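A.B. asks: Structure for the following, please:
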Amino acid sequence: MNQRSLPPLGSTLLSAVVLALLSSLLVAFSVSPADAVKPRNDHAKMPRSCVARADLIPQDPTVCRLTAFKEQRPTVLLWGDSHAWQMIPGLKKAAGKTDVNLVAIVMGGCPPMDNQLSPGQAAPKCYQSNDLALDYLSGILDAEQGHRVLLAASWQRYRQAIKDKDRTYTGQMARASRKATPRLMQTLASMGAEVDVVGQVATVPEKRKSCSKGNSPYSCNVARKKALADSVGTKRYLKNTMAPLASDARLIDVNPYFCEGKVCHGKVGKTHTWWDDLHISASMSRKVRGYLKPTIKDADASRPAAPDGEPGCTLPIPILC
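C.D. replies: Modelled structure (predicted):
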């Protein structure tokens, strides 16, 4: 053997030591995926087929399949405005490998409503989106494959817009929701829909002291009474509005994960609570997945049973069951 083809033993040992030291340093200073996300980019993301590249949330009524869709399995329908959109990362994390479809019909500034549109009636895109959601839900119920509806919105924002006589688009939708959201709950109940509702999620108030660290100004703590203005009134409103729904309908509160006592934390560990002043970060959305798991579990359990009492067939070709 040509000895010159082999490196000297001392050189080999030195190289091994250097590699070991480099590996140790890389491990010691490694950055987790959550920490690697820049706060300004840490927002919910939807499939490109659902939203234009320049947008974060659909600008037109859209049925968005968040996961691979299978006709024979239960569906969770996420429905609402950008406060529904912000829950997408958490909902996907909560679902994991559970055998359910995740579908979103969301639009910014568009609370869930039954606007009672007539066929071909000209109406704001928000009304059209809500009408699309009702039609889609009707199809799910007709298919009898099991389901759960998850409604979410910035409820307090719309209530405040009504009080302020807001003349903007938000105010217009808020005034429409005054009757159309309670009507939706009655409609869902009459359809036999199984529904959960995400309550108001903490936001950053417009008037706040400057925050000099981190994802300024959203990494600072916020007084709970400001982050959740009129929380008692909003909770009462939601409970009254949800009254027509089935007794197992949940009002989901994700705020305890990052709010306690008199404060809502801008960061929990290394996770930023907010992405902007109105929405929690995608990382925080994933952290609160535990609050959404019962919705996933109930959807999965809602699949119809076969005549012998066993779970219904979920194969695409029934003869194979």
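A.B. asks: Going by C-alpha atoms from here, please, whenever you check contacts or count neighbours.
C.D. replies: OK.
A.B. asks: Can you name the residues that contact the most centrally placed residue in the chain?
C.D. replies: Residue closest to the average C-alpha location in the chain (Cα atoms, centre = their mean): Met87, at 1.3 Å. By Cα atoms under 8 Å, 6 or more residues apart in numbering, Met87 lies in contact with Ala44, Ala282, Ser285.
A.B. asks: For the comparison step, fold the sequence that follows:
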Amino acid sequence: MIQLSWNHRWVDLHQFHTLFSHRRGPAGTSPVPTAERARHPELLEVGRGFVPDPRTSPCGRLPMTALAPTRPSTVAPDARTPLATLRRHRPDIEGLRAVAVLLVVLFHAGVPGIPGGFVGVDVFFVISGYLITGHLLTELQAHGRIRLGAFYARRARRLLPLATVVIVAMLLVYQAAASVLETRTVALDALWTALFAMNVNLAMKGVDYQANQDPSPFNHFWSLGVEEQFYLLWPALLLVGFVLVARRLRTPGAQQLALAGLVGLVAAGSFVWTLDQMVKAPAQSYFLLPTRAWELAVGGLVALAAPWLARRGSLQNGLLALAGLGLVGLAATQYSEATVFPGAAALLPVLGTAAVLAGGLTGDHAVQRFALGTRPMTAIGRWSYGWYLWHWGPLVLCATLLGRDLTVQEGLLLAAVTLTLAAATFSAIETPFRSRLVFVRRPRSGLLLGAGCVGLSVVLALSVLQTLGPATGDPSRQAAVVAVDSGRVDVLSVAATGPVPGNLSPSLDDAGRDAPDLAAADGQSCHARIVSPELSENGTGTCVSGGTENGSRTVMLLGDSHAHQWLPALQEIAPTRDWRLINLTKGACPLYDVQLVNNQLQRDYTECYDWRTKVWERVAAERPAMIVVSAAIFSEREGDFAARWSTGVDTTLARLQSTGATIVMIADTPFPRKDIPKCLAAHLSDAQSCAFSVDAGQSDPQRRAATTAAAQRAGVTVVDPTAWFCGPTDCPAVLGNALVYRDNSHVSTVYARQVAPLLAAVLPAL
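C.D. replies: Below you'll find the predicted structure:
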């Protein structure tokens, strides 16, 4: 039994000695038998060290060990040359990873000059498609099949150990340093991240104007979710295409051509779908696999066309790679967050990356020797996966704890710290799990490792959620409801200056759900979503949202979400005055006739214009006795927007006056510039610390003043609610027992109802 065991061990060592032999066969090929290469496709001879095959990297940003490789061998492929005989070690790909991660990290750190640094993610996508497709194609051509268990085991051991460490670290740090509300949000995001679906989570809430838009320390995992979903589907697609079509062809070149046709169809279909979804569902088009698949497929096309591209010597002299690098740089410096993306604009970084990959198939060139293949670039490339995972969380956490945006210097300092952390975890975590023989030789071990990593993240996130208590104030302190005295509120006397009251309403835990009632009398929502041009959910609702159905007077509330926040107050008033109250509001869409670029849609806000047309038709049909309008003015706008805004206000108010209705304009409420519930949850012992100055709350004061002046010129009744929210110098976060704001700009429904008598006192009689 002992002899058998040692014999078995000797056979294993002998096989690995053969696999790692330093001798090469003719034409630069490896002497390793085909059967051994097939058993261990991730292992590759490089100089005196052993590194994973670059084409087996599970995603373009995964670093690989570079152990002083000898000069890479080159081949002169002919039409029948399979991908397996092309240049295998690609220092230029390591450097390209470095370019990608540098763009993303420096962009997030706020470094000027690269407003389009987010295109680094697209570079990663193309590299991933190239590497994974190349590996799968080699296995298909050698054996006519794909060992899915081994494939997913490699992905698991390369991706999941470090990702799990990052998830666990962020959860523990937030639990120790952040508020209950912040930690609860982070724990929920950790669940999505652990289940490879952070991109789905962001897509589902990305178009919700009412949702809290504060960043999560796991937001950047959306791109990893896209790639992990790609890994689940791509092997099956290539296998089906090979079995049904390509295997019937005789030569590797013909097989690759057939698969290239299939991948080309996927790329074209995904790209066309992206262009369509950019208009209909922009958040989905940014975050989800179907609209990002074409980028990964482009990388796959380069892998499938590699033998043909390698025979074109004019493409391998460095000029194509230089041009591709220039396209990536052009996108990084000329694009910005206002660029419509990832539509046609994504072609620039995607095709640029494809050009760099296609230009380095057979040997090194000047771009590799003097740029991409230099030691600093290849080192950063090896650490790129870890740096990408580590860099974002500390940026978000520090900004949260400081209560402000970080400076460029602070961002660069954190980038340097996380690069050091990435280098350390590369040696301590990534390399051991990637190269340890127990995982290399036994796919089941890799799969169990992956399942354990996922399970650990999920269990920890659930346990954090279970242990978090409610975000409550001091139970011994019970504040009174705000008292309205003679049409005014004494802000100074009712402002919370000590601990947050225990009877705060709404509670901090419920604040995010404290939106005005969206349903009309017939149950349909009449606060239109951003992507909808309709007045109600299906365009046929009555939108009667308060008062009596047959009231003696019809009153209409028109505008964006800062008009909608006054619906609870008007609903309190309407029954007492026998009104028929109609709510027609739409997220981020003021009634004023101004052309808008919606930040979430990243394009001209056409849904808003269509909605306005329907509003005017409804106004004409209803002939209301009074129209109440309001709009958010909470960010300074550059260029001629202020002038166009004033013109639009003048035009709209004149049109409203022509209806014969009494027109009331409610000036915009003070703008906190921070999420009030989260601030209070972090400062439960001192509610006053979440107050903000009157001056800070008057965002874009010139446009606010111009809007009020235009209304006064038009003879419109103007209601300025600032005195209901602020004292002489400060605007408190808590008044009486009321939480004043439910997020970073919208008034809570509780406080809107409490000040309803104040609004009623200044509304004209009908």
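A.B. asks: With both chains overlaid, what TM-score comes out?
C.D. replies: After superposition, the two chains reach a TM-score (TM-score structural alignment, normalised by the length of the first structure) of 0.64; 247 aligned residues with a Cα RMSD of 3.8 Å.
A.B. asks: and Gly10 of the first structure, how many residues sit next to it?
C.D. replies: 9 (other Cα atoms under 10 Å).
A.B. asks: Please apply the same query to Arg178 of the first structure.
C.D. replies: As a burial measure, Arg178 of the first structure scores 14 neighbours (other Cα under 10 Å).
A.B. asks: where's it relative to Ala52 of the first structure, distance?
C.D. replies: As judged by Cα to Cα, to the nearest Å, Arg178 of the first structure and Ala52 of the first structure stand 31 Å apart.
A.B. asks: Could you do Lys207 of the first structure as well?
C.D. replies: Taken as Cα to Cα, the span from Lys207 of the first structure to Ala52 of the first structure is 32 Å.
A.B. asks: for Ala301 of the first structure, same thing?
C.D. replies: 35 Å.
A.B. asks: And for Gly146 of the first structure?
C.D. replies: Taken as Cα to Cα, the span from Gly146 of the first structure to Ala52 of the first structure is 31 Å.
A.B. asks: Between the two, point out the one with more neighbours.
C.D. replies: Remark: of Gly146 of the first structure and Ala52, Gly146 carries more neighbours, 23 against 14, as counted by other Cα under 10 Å.
A.B. asks: What segments of the stretch 251-400 of the second structure are helices?
C.D. replies: Secondary structure of the stretch 251-400 of the second structure by DSSP state H, counting those that start in this stretch: the helices cover 252-280, 282-287, 289-304, 306-310, 319-334, 347-358, 366-367, 375-402.
A.B. asks: what's the closest of those helices to Gly149 of the second structure?
C.D. replies: helix 289-304 (21.2 Å; Cα to Cα).
A.B. asks: what span of the first structure lines up against that closest one?
C.D. replies: Helix 289-304 of the second structure corresponds to no residue of the first structure when matched by TM-score structural alignment.
A.B. asks: now for that helix, which elements pack on it?
C.D. replies: Applying 3 or more Cα pairs under 8 Å, 6 or more residues apart in numbering; DSSP states H and E, one finds that helix 289-304 of the second structure contacts helix 120-143, helix 221-244, helix 252-280, helix 282-287, helix 347-358.
A.B. asks: chain center to stretch 409-416 of the second structure: distance?
C.D. replies: Here stretch 409-416 of the second structure is found 21 Å from its chain centre; the criterion is Cα atoms, centre = their mean, to the nearest Å.
A.B. asks: Read off where that stretch ends up in the first structure.
C.D. replies: Counting by TM-score structural alignment, stretch 409-416 of the second structure lines up with no residues of the first structure.
A.B. asks: cool, stretch 225-242 of the second structure as well?
C.D. replies: Residue span in the first structure matched to stretch 225-242 of the second structure, by TM-score structural alignment: none.
A.B. asks: and Leu421 of the second structure, how many neighbours does it have?
C.D. replies: Neighbour count for Leu421 of the second structure, taken as other Cα under 10 Å: 16.
A.B. asks: how near is it to Tyr388 of the second structure?
C.D. replies: From Leu421 of the second structure to Tyr388 of the second structure the distance is 11 Å (Cα to Cα).
A.B. asks: now do Arg673 of the second structure
C.D. replies: 29 Å.
A.B. asks: okay, the two: which has more neighbours?
C.D. replies: Ranked by neighbour count (other Cα under 10 Å), Arg673 of the second structure and Tyr388 place Tyr388 first, with 24 against 16.
A.B. asks: Tell me, how many residues neighbour Val288 of the first structure?
C.D. replies: With neighbours defined by other Cα under 10 Å, the count for Val288 of the first structure comes to 22.
A.B. asks: Show the contacting residues for Thr606 of the second structure.
C.D. replies: No contacts exist for Thr606 of the second structure under Cα under 8 Å, 6+ apart.
A.B. asks: what separates the equivalent of it over in the first structure from Arg178 of the first structure, distance-wise?
C.D. replies: Counting by TM-score structural alignment, Thr606 of the second structure corresponds to Pro124 in the first structure. Noted for Pro124 of the first structure: a distance of 16 Å to Arg178 of the first structure, by Cα to Cα.
A.B. asks: Equivalent analysis for Arg40 of the first structure, please.
C.D. replies: Taking Cα to Cα, one finds Arg40 of the first structure at 34 Å from Arg178 of the first structure.
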